[in-house]
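Undergrad: heads up, no residue letters with this:
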């Protein structure tokens, strides 16, 4: 079950669950990095607080993105990039509220809105944001490939 399994504006709760799941997982990774590398809280309760401080806003941002995008698609009746701009902006707003800073929220909302528009454009036009690259060097069968710069003459 992923975000792109259903058309935009349909099956909103499944889309919200998919975005919340992945953004919450990202929040756990960010929280673990923060706890181990920066804040280094002493004790269980401060550690749990550090996890909640990072994980909940990121999961909420994912849920807000999916909810606003799906709701604006259903309400406007159009499936275009403006819905993703609104969703990305709302996700950035959630992060700004969690940081309690207008200076954080506005740039993050702008960045996430632009990233969402780029993602929607990639879905519409069939290009990949991060294309799949097949690596041959370092694989198990690297002896089967010729990596010389110039082929030998025969």
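TA: Happy to help now that I have it. Remember, it's a predicted structure, so these values are computed and weren't measured experimentally.
Undergrad: for the rest of this, base every contact and every neighbour count on C-alpha atoms.
TA: Will do.
Undergrad: next up, the contacts around the residue positioned nearest the centre of the chain.
TA: What sits nearest the mean C-alpha location of the chain, by Cα atoms, centre = their mean, is residue 23, with 6.4 Å. Residues in contact with residue 23, defined by Cα atoms under 8 Å, 6 or more residues apart in numbering, are 58, 59, 61, 62.
Undergrad: okay, now the one to match up with it:
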């Protein structure tokens, strides 16, 4: 189950595995936000305070991911259609969890709509083969790329003899 990807099986199948996958990413995102909050803003005292602040972010993030996944997949099973409406409903469910977390309907309704639209964009991208996060590994240096010269301008050949003093004579002539 650790190597399972969300789109390994069709929509509406293996819902538990899909919840696990989305919750895994939500946990990592929540931990990132929580650590940022702990280090930059809240500065809790002690282990219990730190774990509490981390849980404040991880819990709702996992809840949003689970709400999206379960809603989108159950909607697909109930409706019998694999379309963008299922993802919109999942996004609305995730936005509702966000609004409940913030204890504000003023934040929850726009969040539900925005996450629903974001889910439609994701579904469209999956259907049309869009690449949201390209695999960019060209920036890393390896044994082959270390031999390449990536300077903006190459050395001018006539100035390569500076150590012998010939360049001064060439400039004076």
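TA: Received it, and whenever you're ready, just let me know what you need. Worth saying up front: this structure is predicted, and the values here are computed from it rather than measured.
Undergrad: once they're superposed, what TM-score comes out?
TA: TM-score for the superposed chains, counting by TM-score structural alignment, normalised by the length of structure 1: 0.86, backed by 149 aligned residues with a Cα RMSD of 2.0 Å.
Undergrad: related to what we said a few turns ago, what about the counterpart of the residue nearest to the centre of structure 1 in structure 2, helix or strand, and which?
TA: In structure 2, residue 23 of structure 1 lines up with residue 26, judged by TM-score structural alignment. Assigned by DSSP states H and E, residue 26 of structure 2 belongs to helix 15-37.
Undergrad: which SSE is immediately downstream of that helix?
TA: Following helix 15-37 of structure 2 in sequence, per DSSP H and E, is helix 46-79.
Undergrad: let's verify the nearest residue to residue 71 of structure 1 once chain neighbours are set aside: helix, strand, or coil?
TA: Excluding its sequence neighbours, the residue lying closest to residue 71 of structure 1 (Cα to Cα, 6 or more residues apart in numbering) is residue 9, at 6.6 Å. Put simply, residue 9 of structure 1 is coil when judged by DSSP: H, G, I helix; E, B strand; the rest coil.
Undergrad: and residue 10 of structure 1, what's its match in structure 2?
TA: Checking TM-score structural alignment: residue 10 of structure 1 goes with residue 13.
Undergrad: residue 73 is in contact with its match, correct?
TA: Yes: here residue 13 of structure 2 reaches residue 73: they are 7.4 Å apart, a contact under Cα atoms under 8 Å.
Undergrad: contact partners for residue 107 of structure 1?
TA: With Cα under 8 Å, 6+ apart, residue 107 of structure 1 has these contacts: residue 92.
Undergrad: which bit of structure 2 covers whatever helix or strand it lives in?
TA: Using DSSP H and E, residue 107 of structure 1 sits within helix 102-125. Alignment of helix 102-125 of structure 1 against structure 2: residues 105-128, by TM-score structural alignment.
Undergrad: now the matching stretch: how far from the chain's centre is it?
TA: 15 Å (Cα atoms, centre = their mean, to the nearest Å).
Undergrad: quick check: it compared with structure 1, mean distance?
TA: Taking mean Cα distance after the TM-score superposition for structure 1, the mean distance separating stretch 105-128 of structure 2 from the aligned residues in structure 1 is 1.4 Å.
Undergrad: in that stretch, which residues are buried?
TA: Neighbour-count burial for stretch 105-128 of structure 2 flags 107-109, 111-117, 119-120, 122-123 (criterion: 16 or more other Cα atoms under 10 Å).
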